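> Next come a sequence and a model predicted from it.
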Amino acid sequence: MKKVLIANRGEIAVRVMRTCREMGLGTVAVYSDVDRRALHVAHADEAYRLGPGAATESYLRGDLLLDVARRAGADAIHPGYGFLSENAEFADACAAAGVTFIGPPARAMRALGSKTKARQAADAAAMPRVPGSVTGLATVEEALRVAGEIGYPVMLKAAAGGGGKGMRAVASAAELPAAYAAASSEAERSFGSGEVYLEKLIERPRHIEIQVMADMHGNCLYLGERECSVQRRHQKVIEEAPSAVVGDDLRRRMGEAAVRLALSAGYVNAGTVEFLVDEAQNFYFLEMNTRLQVEHPVTEMITGLDLVEMQLRVAMGEPLALRQEDVRLRGHAVECRIYAEDPENNFFPSPGLITRLVQPGGPGVREDCGVYEGWTVPLEYDPMLSKLVTFAETREAAIARMVRALDEYVIGGIRTNIGLFRRILDDEEFRAAWIDTGYLERLLARPAERGDPEIPADVVTLAAALFASGAKQNGADVPVEASESRWAAVGRREGLRA
């Protein structure tokens, strides 16, 4: 392997390129028309245009990606996450073109990528799973029969996708027909398949996942767990490693179950096995993500491992350099997904020009970023700007460090969810780790504290300028690059309100 094409954009493309550069590998970026000036393009050794802004005409075009690989002389493709990262047909096409796909083989994707097939694989691997159907539902009558057998409440889910699309919670038989039609229709629009399945709705569960890494020589490791229970509409918002409620015994049992599933499916490379854990600490298989996860940095922080480097070495045919007993977990890491969206307006996307960007730093702070000051955030893609990660010896210290890092973070010109993270991190239930998958919805339903309102980005920038100007007139030399919270405080003193 000499040169890697990163078939993605934004922060994950930059993150993969950094490890490639450390390993002496050449990097090739691809971009759509709206991404011509994107950060990942600037980071790459070479960059090639794919097509128009729509993902269906650019990042989802496997034929265009393979053509770029041929022209650039790239002998491997890293798909990142999203787009074609879990597309078995693309993995097959890479193999046919003689290009290494840095991910699992297509046969493993097919065995585990579909939620219904993954449930069948879980049964074959003797894994505990949530009760429900193991195949797609053919009719609403079948759905009613299965729901009657396992008992309400139940959850309808799309077999072909995730991210909350095609999901409906159902409390009674009277609600099921309409929910079935809605879930199937949404699944068809989102994934091209209307197949749905049904499972028991576990009350107040935690969403905990196990990171696995497998090589081509029959070795597979589990690298601890991640707590992903802080979610909005089934989309993760904050991730932690390790989980505050998982002890050594539960970690071992979940990890061994995850490895058993991966080995039984012939899995190779990085993957994540997701579980629901109930209040009695019973765990149930949920699904497997056959790719690198958005939240992989928290695992890297507590293990000291570079998961992308491990992916690349596995793809080169190298055996894993570790044994399970060599894996050591240390400290605690927290990740916040920074989005260009407006929590005050139903989390509506907030594309536009980033007029100001002051990024946090200091001990124990990592930021995987995909934007820069002067960049225009496009409307065409997921609005993630960066992933902010903090690490410390304890959970309490990692949270305190995250609060400090968020206070340093300034993004002007657009709305972001930074204020939401401050609200979560200040919440007593979160600090006590009394969380489950419904925690954030309950928090958002409560009235926000009035003591520290979120100040619009343009007001923050104006307050900063006024403060700096006044300080200079008084003979002080105050840098503008200070924390958003400081400028927000200035704005409040000056009577500037949202």
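Received it, and whenever you're ready, just let me know what you need.

> drop to CA atoms for contacts and neighbour counts, all remaining ones
Fine.

> and the longest strand for this protein?
Under DSSP state E, the strand in the chain containing the largest number of residues is strand 220-232.

> From the contact counts, what lies against that strand?
strand 206-214, strand 235-241, helix 248-264, helix 296-303, helix 439-445 (3 or more C-alpha pairs under 8 Å, 6 or more residues apart in numbering; DSSP states H and E).

> Can you tell me which helices and strands the last one packs against?
It refers to helix 439-445. With contacts taken as 3+ C-alpha pairs under 8 Å, 6+ apart, helix 439-445 sits against strand 220-232.

> and if we set it to 10 Å?
Counting contacts by 3 or more C-alpha pairs under 10 Å, 6 or more residues apart in numbering; DSSP states H and E, helix 439-445 packs against strand 220-232, helix 418-426, helix 428-431.

> List the buried residues of the helix or strand encompassing residue 386.
Assigned by DSSP states H and E, residue 386 belongs to strand 384-392. Residues of strand 384-392 classed as buried: 384, 385, 386, 387, 388, 389, 390, 391, 392 (neighbour count, 16 or more other C-alpha atoms under 10 Å).

> Surely residue 37 and residue 378 touch.
No: here residue 37 lies out of contact with residue 378, judged by C-alpha atoms under 10 Å, at a distance of 11.3 Å.

> quick one: the strands in the stretch 351-498 of the chain?
Applying DSSP state E, counting those that start in this stretch to the stretch 351-498 of the chain gives strands spanning 352-353, 356-358, 365-369, 376-377, 384-392, 410-412.

> what angle do the longest one and helix 296-303 make?
Here the directions of strand 384-392 and helix 296-303 differ by 20 degrees (axes from the mean of the first three to the mean of the last three C-alpha atoms, to 10 degrees).

> Distance check, residue 175 against residue 196.
16 Å (C-alpha to C-alpha, to the nearest Å).

> contacting residues for the residue nearest to residue 386 when sequence neighbours are not counted?
Spatial nearest neighbour of residue 386, chain neighbours left out: residue 369 (4.2 Å); criterion: C-alpha to C-alpha, 6 or more residues apart in numbering. Contacts for residue 369 (C-alpha atoms under 10 Å, 6 or more residues apart in numbering) come out as 10-15, 39-40, 338, 359, 384-388.

> let's bring in a second one:
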Amino acid sequence: MISTVLVANRGEIACRVFRTCRELGIRTVAVHSDADEHALHARVADATVRLPGATPQETYLRGELIVKAAVAAGADAVHPGYGFLSENADFARAVLDAGLVWIGPPPEAIEAMASKTRAKELMGIASLDRVAEADLPVLVKAAAGGGGRGMRVVRQLTDLEAELTAARAEATSAFGDGEVFVEPYVEGGRHVEVQILADTHGTVWALGTRDCSLQRRHQKVIEESPAPSLPDQLAEELGELAIRAARAVAYEGAGTVEFLISPDNKAHFLEMNTRLQVEHPVTEAVFGIDLVALQLRIAEGEPLETDPPTARGHAIEARLYAEDPSHEWTPQTGTLHRLAVPNGVRLDTGYTDGDEIGVHYDPMLAKVVAHAPTRAEALRKLAGALEQATIHGPITNRALLVNSLRHKEFTTAHMDTGFYDRHLPELTKPTPDPHAPLAAALADTHGRSRFGGGGWRNLPSQPQVKRYAMAGEEHEIHYHHTRAGLTAEGVRVIHADAALVVLEVDGVRRKFEVTRYGSDQVYVNTTTLTALPRFPDPTAQLAPGSLLAPMPGTVVRVAEGLAVGAAVKAGDPLLWLEAMKMEHKIMAPVTGQLTALNAVPGQQVQLAALLAVVQPT
């Protein structure tokens, strides 16, 4: 019997495995980088072990140190989570050679399927050296991992070499393996996968289908089970193919077989992920199971039931990211002051209130999962929960998720992997509450008046004025103190204190919950505002064409031949930053002449650092 499990991972998946272990009475061990010393997964484990590393990104790739940590901590089993070393056969062997239980498939099965290149060879897919103009478009992918890292769509052969270089760099950073391969890119396809579970006694379950078509940068954003609008015969065929793939490599444990379904409902094999998937909670919800508990049971040699459980209802998962979808999906950093969702939905996260969102790892904050008898009910439940969630901290994709879940193309199950390519502008169009700045001003005034500031005056006076930034625009708020209380044009102030403002507009009363952090960050319901000084600083202006770092990160390369004096066009890539395990292209903001270049490869830059200046022409 397993008594102590070390999770060779971090963040949300480590916390999720620990949760099941606690329920089963199994002790837990966490490993952490220096950057993760105070991370939630390190705080909730029974024991922790620090892993040294040249960079935080590579720490969790140090397999030999993780095995030593497991032995030193008295663990008798290792769970790899997903990403990092979860599909590394050498790591699995090292765990087994140390006399520990490996909670995953045999190393031989990992070797047969976890490397996408070897899996593609088994399936007869074209290799890189045979790509020609007729094959376009193609998809460049990392061989050793998933999660969208090291993935690029190539539509012109002249772009292939540059995209291969970028993909190899990302793959090396994320998985310690820079091998990449090329496969056909199916336009208008749906990403559908099958969850499998196999024991050591020959039983293999196919646990329905999942649709993961809504993706950004080839990384899934919204997933659901079962895949909607999929012909029953095709769903059955996918299940049979998944079971056949598992049996072909003597698979054990949890895994996923992924397919791309073309518009004419033809299935194209993508890969087999020999690990637990990020989206596994939707399958758990539909089948009423705990996949991690079943992984542990299989690792202990226990058999599965002959037949899998029966599916019930529909489940949808949304990944909440600290990123700005309206600006090239730029990752965001800072303090996560508060994260809470309404009751009735599942929240899987690796963060808690007050944690810092750094630059070293994936920007996913949490996964929110809704289960209901029908798809329509699950959609409404999840969209409502996200809309009502309290998220105080960096910019997130919350609005994008809510709008996606309510978009007609998605509600009618006519989506495909190009959904965001078509609809991103409309899904990210700001819709701030026009009364939020007034509510913020009234709450702030009340809070300050308790300590001697503000208050009504006996003589007529000029209105009180406050300024806020909201959704990229500045708002100047005017209001008065009177004997009757606070007043503002166009509304009736029913109540105002530091935390709650009630306004009546055209006979309708609305409540505004107000929360302030520090001197300038204000949250009014789900709207984020920044308090501005009454009088703007005239010296705080940047030169036109200034290019600032959108996040802290490392300059990995500069465009070939780029130098001060060069002519550039708006949108030209000037340099690349690496942050949160991905490369981010920094482009010229305007057409003109490069008059300053303050970035060199290997340089660490902070948020809003001046990288370059392009003098407009």
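It's in. For clarity, every value in this text was computed on a predicted model and none was experimentally measured.

> one step back: can you tell me which of the helices and strands packed on helix 439-445 of structure 1 is most buried?
strand 220-232 (a mean of 23; mean count of other C-alpha atoms under 10 Å).

> about what we covered before: how about the strand holding residue 386 of structure 1, which residues of structure 2 does it hit?
Under TM-score structural alignment, strand 384-392 of structure 1 corresponds to residues 364-372 of structure 2.

> The matching stretch vs structure 1, average distance?
For stretch 364-372 of structure 2, the mean deviation from structure 1 after alignment is 0.8 Å (mean C-alpha distance after the TM-score superposition for structure 1).

> Count residues in the vicinity of the nearest residue to residue 102 of structure 1 once chain neighbours are set aside, would you?
Once flanking residues are discounted, residue 102 of structure 1 sits nearest to residue 78: 5.0 Å by C-alpha to C-alpha, 6+ apart. Counted by other C-alpha atoms under 10 Å, the residues lying close to residue 78 of structure 1 total 24.

> Distance of the aligned partner of residue 269 of structure 1 in structure 2 relative to residue 427 of structure 2?
Aligned by TM-score structural alignment, residue 269 of structure 1 pairs with residue 253 of structure 2. From residue 253 of structure 2 across to residue 427 of structure 2, the span is 38 Å (C-alpha to C-alpha).

> Likewise for residue 216 of structure 2?
Distance, residue 216 of structure 2 to residue 427 of structure 2, by C-alpha to C-alpha: 13 Å.

> between these two, what contacts are shared?
325, 420.

> Please name the residues that touch the most centrally placed residue in structure 1.
Residue closest to the average C-alpha location in structure 1 (C-alpha atoms, centre = their mean): residue 294, at 3.0 Å. Residue 294 of structure 1 sits next to 11, 12, 80, 81, 82, 236, 239, 335, 337, 387 when contact means C-alpha under 10 Å, 6+ apart.

> Aligned against structure 2, show me the partner of it.
Match for residue 294 of structure 1 (TM-score structural alignment): residue 278.

> So what does residue 341 of structure 1 match up with in structure 2?
Here residue 341 of structure 1 is matched to residue 323 in structure 2, going by TM-score structural alignment.

> which residues of the stretch 1-150 of structure 2 fall in helices?
For the stretch 1-150 of structure 2, applying DSSP state H, counting those that start in this stretch gives helices covering 11-24, 40-44, 56-59, 63-73, 89-97, 107-113, 116-123.

> Distance to residue 567 of structure 2 and mean neighbour count for these - can I get that in a markdown table?
Converted to a markdown table, the helices of the stretch 1-150 of structure 2 look like this (distance: least, C-alpha to C-alpha, whole Å; neighbours: other C-alpha atoms under 10 Å):
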| stretch | distance to residue 567 of structure 2 | mean neighbour count |
| --- | --- | --- |
| helix 11-24 | 44 | 19 |
| helix 40-44 | 48 | 20 |
| helix 56-59 | 36 | 20 |
| helix 63-73 | 47 | 19 |
| helix 89-97 | 49 | 19 |
| helix 107-113 | 48 | 20 |
| helix 116-123 | 41 | 18 |
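
> Output those helices in TSV; the columns should cover distance to residue 395 of structure 2.
Shown next, in TSV, are the helices of the stretch 1-150 of structure 2 (distance: least, C-alpha to C-alpha, whole Å):
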stretch	distance to residue 395 of structure 2
helix 11-24	19
helix 40-44	21
helix 56-59	23
helix 63-73	34
helix 89-97	37
helix 107-113	37
helix 116-123	34
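
> right, so of those, which gets closest to residue 595 of structure 2?
Distance to residue 595 of structure 2, taken as C-alpha to C-alpha, is lowest for helix 56-59 among these, at 33.8 Å.

> Pull the residues that contact that closest one.
For helix 56-59 of structure 2, contacts defined as C-alpha under 10 Å, 6+ apart pick out 9, 31-36, 50-53, 65-66, 84, 172-176, 359-361, 579-581.

> so how far does that helix sit from its counterpart in structure 1?
Looks like 3.9 Å for helix 56-59 of structure 2 (mean C-alpha distance after the TM-score superposition for structure 1).

> just to revisit the earlier point, neighbour count for residue 253 and residue 427 of structure 2, which is higher?
residue 253 (26 against 19).

> Now the equivalent of residue 227 of structure 2 over in structure 1. Nearest residue, chain neighbours left out?
Using TM-score structural alignment, the partner of residue 227 of structure 2 in structure 1 is residue 243. Distance criterion C-alpha to C-alpha, 6+ apart; nearest residue to residue 243 of structure 1, sequence neighbours excluded, is residue 227 at 4.9 Å.

> Run through the residues that contact the one you found.
Residue 227 of structure 1 neighbours (C-alpha under 10 Å, 6+ apart): 206-210, 236, 238-246, 295, 298, 334, 435-436.

> next one: residue 296 of structure 1
211, 226, 239, 241, 270, 272, 306, 307, 308, 335.

> Next one: it relative to residue 16 of structure 1, how far apart?
12 Å.

> Look up the residues that both of these two are in contact with.
307, 308.

> Quick one: list the elements packing against the host helix or strand of residue 494 of structure 2.
Assessed by DSSP H and E, residue 494 of structure 2 sits inside strand 492-496. Packing partners of strand 492-496 of structure 2 (3+ C-alpha pairs under 10 Å, 6+ apart): helix 436-449, strand 485-487, strand 500-505, strand 508-517.

> Identify all contacting residues around that strand.
Residues contacting strand 492-496 of structure 2 (C-alpha under 10 Å, 6+ apart): 439-447, 485-487, 501-512.

> And what about residue 278 of structure 2, helix, strand or coil?
On the three-state scheme (DSSP: H, G, I helix; E, B strand; the rest coil), residue 278 of structure 2 is labelled coil.

> Next one: it from residue 386 of structure 2, what distance?
Look at residue 278 of structure 2 and residue 386 of structure 2: by C-alpha to C-alpha, they are 19 Å apart.
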